[in-house]
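Trainee: pasting a predicted model and its sequence here:
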Amino acid sequence: MICYEHPLNERIRTLLRLEDLFDRMAFFSARDEAVEHHSALVTLFEILDVTSRADMKSELLQELERQKQALETLRKSPDISEDALNEVLSNIQAASHSMLNMTGKIGEHMREDEWLMGIKQRMGIPGGACEFDLPSYHYWLHLDPALRRNNLNEWLAPLLPLEEGIGIVLNLLRRSGKTFSHTAHRGVFQQMGSGRVAHMLCLKVDESLPCVPEISANKYAISIRFVIFGSRQKTRIYEEDVKFELTFCNL
């Protein structure tokens, strides 16, 4: 099965983007090649741009606190594992503490580095990070991989509390919903909404099928159509019945 996650508000959309960027950063920075560390730095600059919103940290802290209070109300439920609940609450507490200890604006340590900001500015130009444009960056890319990796980890470290908090919120979101099995007849599925807006939809479909879901949803209705992958012509509906699983996730 291949899973398609479809965020239904801007807040969840931003968290999913950051999760993807942090994963990509971890992947490239762990490698040794100069071109891979270049990709890591490009990704780090993307993280910096996405987290530039002034309310990013406060919104995440508020969400963690809201989840903490919601989970505390489950403590007396006989269906809840006390140990599992305590572990999640401990993780939330640790993440909140780390974020509260973040000083200054998010990414301020990078924005105050003229060398990094000079590279970031050039990277905004297609092909702008060539060696003749940035000789000092070209020199950095020829340093020992371990030294470059230490630099990357040093620049990333002040942002890691955000990654921890995002991971907790998205994990709770993904585990919150109930999954239902449906069939898109001749590639199309529609369902009237319950009047309540979910935060995210998770759709799972057999990865061997040559089609991709296009999802449109609000609190009144959900519309999913499966289109043929790779069609060079106008978008074409996959005109076979498609069985899939759909999960409504809410915080």
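Mentor: Structure received. Please read these numbers as outputs of a predicted model, since none were measured by experiment.

Trainee: contacts and neighbour counts: CA atoms only from here.
Mentor: OK.

Trainee: which parts of the stretch 51-200 of the chain are helices?
Mentor: 56-72, 82-100, 108-111, 114-123, 135-140, 145-156, 160-174 (DSSP state H, counting those that start in this stretch).

Trainee: comparing the ones you listed, which comes out most buried?
Mentor: Mean neighbour counts were compared across those using mean count of other CA atoms under 10 Å; the top stretch is helix 160-174, at a mean of 18.

Trainee: other residues contacting that one?
Mentor: Helix 160-174 has contacts (CA atoms under 8 Å, 6 or more residues apart in numbering) with 15-16, 18-19, 22, 57, 60-61, 63-64, 91-92, 95-96, 98-99, 102, 249-251.

Trainee: so can I have CSV of the helices of the stretch 51-200 of the chain showing distance to residue 4?
Mentor: Listed next are these as CSV, based on distance: least, CA to CA, whole Å:
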stretch, distance to residue 4
helix 56-72, 24
helix 82-100, 26
helix 108-111, 34
helix 114-123, 31
helix 135-140, 38
helix 145-156, 28
helix 160-174, 12
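
Trainee: out of the ones you listed, which comes closest to residue 34?
Mentor: Evaluated over these, closeness to residue 34 peaks at helix 145-156, with 7.5 Å, by CA to CA.

Trainee: put this next to the previous one:
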Amino acid sequence: MNKISYEFPLNEKCRTYLRVDNLFAQMQANLAMAETGQSLAFFKALFDFMELAERCDIRGDLSKDMERLRLKMQGWRELPGVDIPKLDALCADLQQQAYLLPRSARPGSRFKEDKFLGALRQRFVIPGGLCPFDVPIFPLWLAQPQAWRQAQAETWLGELKLLQTANSLLLDLWREQGSFQTVTAKCAFYQDAAEGCELLRLTLDAELGCYPTVSGHRSRFAIRFLPLADQRLGDISFELARC
């Protein structure tokens, strides 16, 4: 069966981390710059990230959450069956990232000095603002060899490598703390406790023709399934992980 996976944050910081993760995935997927559409998608994700980074202190939040997770993982040393060398390596990685992040440059701050990115970003938010008469430098940039354009994109993405690595590490470790269990939403509704959880992960069959909406916070959550078409939903079986 065709499975669809969802991730829902249970707090505002996790929501930001998931958005950052999604934007990095978009930039990475369009890094080749093989077509104009890929270039547009890359810049859209890059500028969305810059907008997000200007609204909050991603570095500080990540650093605090990584240190909090490191201390939590240190308490796992006494648990039976724990791989101590792997645990120590992960804790050391978390400690290093938590130390480096606050001492690094604000994500995207150097991009403001780039005249090309500045000119493009100003017009990106205007409907149809990327016409050649609006940004004549953009067609010239697109006309350059693909290898040259890709190298520039890799340089821009490289400026964000530290944040990307830290964000991915934290989310991956959160995800690994939850295991999937098959549960049933009675009459398309499910609720349960989520004490100490950061996010929920859901997997369900696309053939069911419905999608989940989640409300809640760290202590409790509710999931309601809505139909794609006009239909009445009964009991919905899906896989759920509390992370």
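Mentor: In hand now; what should we look at? As the structure is a computational prediction, the values presented were derived from the model and not from experiment.

Trainee: re the thing from before, of all the helices of the stretch 51-200 of structure 1, which lies closest to residue 3 of structure 1?
Mentor: Closest approach to residue 3 of structure 1 among these (CA to CA): helix 160-174, 11.6 Å.

Trainee: superposed on structure 2, what's the mean shift for the closest one?
Mentor: Its aligned residues in structure 2 lie a mean 0.8 Å from helix 160-174 of structure 1 after superposition (mean CA distance after the TM-score superposition for structure 1).

Trainee: what angle separates that helix from helix 56-72?
Mentor: Counting by axes from the mean of the first three to the mean of the last three CA atoms, to 10 degrees, helix 160-174 of structure 1 lies at 40 degrees to helix 56-72.

Trainee: could you look up the SS state of residue 223 of structure 1?
Mentor: With DSSP: H, G, I helix; E, B strand; the rest coil as the basis, residue 223 of structure 1 sits in strand.

Trainee: contacts only, for it.
Mentor: Counting by CA under 8 Å, 6+ apart, residue 223 of structure 1 makes contact with 188, 189, 190, 191, 215, 216, 217.

Trainee: can you count the residues close to the second one?
Mentor: With neighbours defined by other CA atoms under 10 Å, the count for residue 189 of structure 1 comes to 17.

Trainee: in which helix or strand would I find the aligned partner of residue 26 of structure 1 in structure 2?
Mentor: Residue correspondence to structure 2 (TM-score structural alignment): residue 26 of structure 1 is matched to residue 28. In this structure, residue 28 of structure 2 sits in helix 12-29 according to DSSP states H and E.

Trainee: on contacts alone, who are the packing partners of that helix?
Mentor: Packing partners of helix 12-29 of structure 2 (3 or more CA pairs under 8 Å, 6 or more residues apart in numbering; DSSP states H and E): strand 3-9, helix 36-55, helix 161-176.

Trainee: ok, residue 46 of structure 2 touching residue 25?
Mentor: No. Using CA atoms under 8 Å, residue 46 of structure 2 makes no contact with residue 25, being 10.7 Å away.

Trainee: which one of those two has more residues nearby?
Mentor: Between residue 46 of structure 2 and residue 25, counting by other CA under 10 Å, residue 46 is the more crowded of the two (22 against 15).

Trainee: could you check how far that one is from residue 158 of structure 2?
Mentor: 12 Å (CA to CA, to the nearest Å).

Trainee: what do you get for residue 239 of structure 2?
Mentor: Distance from residue 239 of structure 2 to residue 158 of structure 2, by CA to CA: 36 Å.

Trainee: buried ones from the contacts of residue 223 of structure 1, can you make that a PyMOL selection?
Mentor: Per 16 or more other CA atoms under 10 Å, the buried members of these correspond to this PyMOL selection:
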select buried, resi 188+189+215+217
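
Trainee: quick one on the thing from earlier: who's more crowded, residue 239 and residue 158 of structure 2?
Mentor: With neighbours defined as other CA under 10 Å, residue 239 of structure 2 and residue 158 compare such that residue 239 has more, 16 against 12.

Trainee: host element of the more buried one?
Mentor: Residue 239 of structure 2 is part of strand 236-242, with elements assigned from DSSP H and E.

Trainee: and that strand, how far from structure 1 on average?
Mentor: Mean deviation for strand 236-242 of structure 2: 1.6 Å (mean CA distance after the TM-score superposition for structure 1).

Trainee: which part of structure 1 lines up with that strand?
Mentor: Under TM-score structural alignment, the match for strand 236-242 of structure 2 is residues 242-248.

Trainee: got the contact list for the matching stretch?
Mentor: Stretch 242-248 of structure 1 is contacted by residues 177-187, 198-206, 226 when judged by CA under 8 Å, 6+ apart.

Trainee: quick check, central residue of structure 2?
Mentor: Nearest to the geometric centre of structure 2 sits residue 21, at 2.1 Å (CA atoms, centre = their mean).

Trainee: residue 216 of structure 1 touches residue 224, doesn't it?
Mentor: Yes. With contact defined as CA under 8 Å, residue 216 of structure 1 counts as touching residue 224 (6.4 Å).

Trainee: buried residues, stretch 37-57 of structure 2. List them.
Mentor: For stretch 37-57 of structure 2, by 16+ other CA under 10 Å, it's 38-39, 41-47, 49-50, 52-53.

Trainee: number of nearby residues for residue 210 of structure 1?
Mentor: Neighbourhood size, residue 210 of structure 1 [other CA under 10 Å]: 12.

Trainee: quick one, what contacts it?
Mentor: Taking CA under 8 Å, 6+ apart as the test, what residue 210 of structure 1 contacts is 228, 229.

Trainee: okay, and residue 200 of structure 2 sits in which element?
Mentor: Going by DSSP H and E, residue 200 of structure 2 is in strand 199-205.

Trainee: between the two ends of stretch 1-10 of structure 1, how far is it?
Mentor: 26 Å.

Trainee: actually stretch 126-138 of structure 1, sorry about that
Mentor: Start-to-end span of stretch 126-138 of structure 1 (CA to CA) is 16 Å.
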